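Engineer: here you go, sequence then predicted model.
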Amino acid sequence: MTVLTARELNRATLARQMLLERADTTALDAVAHLCGLQAQEPQEPFIGLWSRLRGFAPGELSGLLNDRKVARTHLMRRTVHLVTTDDAVAWRPRHQSMLLQRGATAYRDELDGVDLEALASAGREVLADGQGRSSADLVRAVAERRPDAVGQAGTRALGEMLMGLVPVVQLPPRGLWREKGGVRNVPLAAWAGREVDLAAPEGADGSDPVGRELVRRYLAAYGPASSADLRAWCGLAGLPGAVKAVRGELVSFRDERGRELLDLPDASRPDPATPAPVRFLPAFDNAVLGYQDRGRIIDDDHRWVSVAGERVVLADGRVSATWNVEEETVVVTPLRALDRAEREAVGAEGEETASFLSEGGSRRVRVGAPKG
């Protein structure tokens, strides 16, 4: 079985994630290809798409959200993702058990004695009027309408469980470019204009068509990857059957640690010598968080940045710096020593990033010394 080096895996990831060169495609198609973008920080998906698409304009993504072609919803790993509305409807039933289990585990003691079926029924009744509600407002309305459904549980626990029991999406202006707005939820079914059947995640023959599609879609955007990488990305434990069902369509490799990696046979696996341009990525970017083993793109010493909400800079395809905006300056803090050519490339891409964020304004770039 062919062994793929860390650099080969790095270049494959960059190619699949549209980070070797910016793609000529629409924002909607990019969101679909990437299987969504992590979006608990509402403005970050705009940076993620700008780093990947040629000529990307923020208004395009805002338009998709206003037109309800994309949705902000809890999905993979129980985190907020920006996904196409079609994917939200198709994938939510397959994630339902995971969403409920994680919520019930996190608030086990508080939810003791709460009738979850009654809570879900009351939540659906309250949300049926189509008015967007915050989690706290939803809990208050449910408690007023059905006090028997909430028991002694606190607002946070009930709100978290309602988000799992009743599929919802977050309304604009939250998630629009340069707009601020608190979370207001409406049912996914109302947003999409069609029902979401949570009771039927599998095919009539007992198969798992959604799971098989998740495997294929994940590999198209993240492969080659292991089953552990797939689980880490989606948070689902129950995909071995789907992997087994599509294995005949796939090719197998090994990484340098001996782990089996699966991939689509015709997917891009570039020459490891392919140059990788500097890219400025948003917090919690797919390319970093999409794997259980993140060694293909980030050194072990720097793994902390992947969960700390740091925006990162790729140099030679690897996480090499963090960045943020201080007043009118894009500030880059290297995680390792950058040679002269790398510093120049980081500075140049930083200027482009600053121009995007300020929409042609005069923000500056400052590349500092390495941390430590």
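Structural biologist: Great, that's in hand.
Engineer: only C-alpha atoms for contact and neighbour calcs from this point on.
Structural biologist: Noted.
Engineer: name the residues of the longest helix along the chain that are buried.
Structural biologist: With residue count as the measure and DSSP state H as the assignment, the chain has helix 85-106 as its longest helix. The neighbour-count check on helix 85-106 (16 or more other Cα atoms under 10 Å) flags 85, 88-100, 102-104 as buried.
Engineer: this is the other structure I want to compare:
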Amino acid sequence: MLTLRDLNRATLARQHLLSRHRGEPGDIVHRLAGLQAQEPRPPYLGVWTRLEGFERDDLHAALHARTLVRATMWRATLHLVTAADFAAFRPLLRPVLAGAARRFEGVDFEAVVAAAGRLLAAGPMTFNELRPRLLEEFPGAYDRALGYAVRMLTPLAMEPTGDRWSFPRDPAFGLAGIEPEPAGQSALVERYLAAFGPATPADVQTWSGLGGMRPVMEAMELERLTDAAGRVLFDLPGAPRPGGDVPAPVRFLPDFDTLILGHADRTRVLAEEFKGRVATKNLRIKAVYLVDGFAAGTWQIKRSGKKARLLVSPFATADLGQIEEEGLRLLAFAEPDATTLSLEEANGV
């Protein structure tokens, strides 16, 4: 039987949050099967907290070399993934993405996708540029519906720029140009468990957006374990499970971090009573910091001139001294041109 702490440590080990990985940014992106990338900066911070000696320019270079791409993937949301995973798993997600597109009625999806392909063949465009062009071909249509259909149904990748976090506020999208090499559902399950396991079929479905995972997992040669509630958890044979007594260092996770979003039951990292303080009504997932492996508060960066402050909001009374060293290291990475760095309690900010 796996205790809550056993589950916590097993997952942190696979997320490289017990000890940082030594290697390249692409290693982390591959091992986690992608990082949530709703905004440009969080993937950089997500790699930083998991990779020893990470340099911003290394991830920037990988994006420009197209070994990593920022594209619509799991749960029909933006992720940073390897080009190989885009080729393998984007085809598998086609039903999910098509289902998301159908939220808008009265759209000739096939015609819209064909038109977008013609327009984007001439070069990348922002959606603010693309939507008016689509309206010329589909007069009277709802422009947002046209754009959303293209985003879901056309394999696109964001075009990286020279910005600090590789993408501007209004990024251009282009045809990904990555030849599909479809993987099967069992390959998806293996990759998920390697990054998030042990887990239930519901966990896999929550992370990926795909349904019907139970029969797939039951047909695979996976270990069957139980948690404290008696639920059956599946895992890869020989996968790391270091035990609940292994020390876990302080770690800072960015907004929308894949770990917080990766399970149907988030209690292995985020206690139920704190869920409402992390997930907002407008579907934002706040940045959190981990103490002893579990979310202990949220954080944000405030910048004023050359002064950068890391403001933390603990969930309970806390000794900020235990998180200060790691927090200031994060702040120095995120705000490299700041001359004054400090960590403070938010006090309702």
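Structural biologist: Thanks, I have the structure now. Note that this is a predicted model, so its numbers are computed, not measured.
Engineer: just to revisit the earlier point, list the helices and strands the longest helix of structure 1 packs on?
Structural biologist: strand 70-74, helix 155-165, helix 188-192, helix 209-222 (3 or more Cα pairs under 8 Å, 6 or more residues apart in numbering; DSSP states H and E).
Engineer: just send these back as CSV, with distance to P173 of structure 1 and mean neighbour count too.
Structural biologist: What follows is those, written out as CSV (distance: least, Cα to Cα, whole Å; neighbours: other Cα atoms under 10 Å):
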stretch, distance to P173 of structure 1, mean neighbour count
strand 70-74, 11, 27
helix 155-165, 19, 22
helix 188-192, 14, 19
helix 209-222, 29, 21
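Engineer: so who does the residue nearest the centre of structure 2 touch?
Structural biologist: Centroid check for structure 2 by Cα atoms, centre = their mean gives Q36 as the closest residue, at 1.8 Å. Q36 of structure 2 makes contacts with P42, P43, T77, L78, H79, L80, F256, D257, T258, as judged by Cα atoms under 8 Å, 6 or more residues apart in numbering.
Engineer: ok, which stretches of structure 1 are strands?
Structural biologist: Taking DSSP state E as the test, the strands found in structure 1 are 3-4, 37-38, 70-74, 80-84, 168-170, 185-187, 251-255, 260-263, 279-281, 311-315, 318-326, 329-334, 364-367.
Engineer: what does the longest one correspond to over in structure 2?
Structural biologist: Following TM-score structural alignment, the partner segment of strand 318-326 of structure 1 in structure 2 covers residues 294-302.
Engineer: just the fifth one next, same as before
Structural biologist: Residues 156-158 of structure 2 are where strand 168-170 of structure 1 lands when matched by TM-score structural alignment.
Engineer: same question for the matching stretch: list its buried residues.
Structural biologist: Neighbour count says stretch 156-158 of structure 2 has L156, A157, M158 buried, by 16+ other Cα under 10 Å.
Engineer: cool, and stretch 25-44 of structure 2?
Structural biologist: Counting neighbours by 16+ other Cα under 10 Å, one finds that the buried residues in stretch 25-44 of structure 2 are 25-26, 28-38, 40-44.
Engineer: which stretch of structure 1 lines up against it?
Structural biologist: With TM-score structural alignment as the criterion, stretch 25-44 of structure 2 aligns to 27-46.
Engineer: just stretch 61-73 of structure 2 next, same as before
Structural biologist: Following TM-score structural alignment, the aligned partner range for stretch 61-73 of structure 2 in structure 1 is 63-75.
Engineer: compute the distance between V278 of structure 2 and A271 of structure 2, please.
Structural biologist: From V278 of structure 2 across to A271 of structure 2, the span is 10 Å (Cα to Cα, to the nearest Å).
Engineer: okay, these two: which has more neighbours?
Structural biologist: Each of V278 of structure 2 and A271 has its neighbours counted (other Cα atoms under 10 Å); V278 has more, 20 against 13.
Engineer: name the nearest residue to that one, ignoring sequence neighbours.
Structural biologist: Beyond its immediate neighbours in the sequence, the residue positioned closest to V278 of structure 2 (Cα to Cα, 6 or more residues apart in numbering) is K286, lying 5.1 Å away.
Engineer: run through who's touching stretch 283-303 of structure 1.
Structural biologist: 6-7, 9-10, 13-14, 17, 34, 37-38, 41, 44, 48, 222, 225, 228-233, 306-307, 309-312, 317-320, 335.
Engineer: from those, which would you call buried?
Structural biologist: Applying the neighbour count, that is 16+ other Cα under 10 Å, the buried entries in the contacts of stretch 283-303 of structure 1 are 6-7, 9-10, 13-14, 17, 34, 37-38, 44, 48, 222, 225, 228-233, 306, 310-312, 317-320, 335.
Engineer: kind regards, and thank you for your time.
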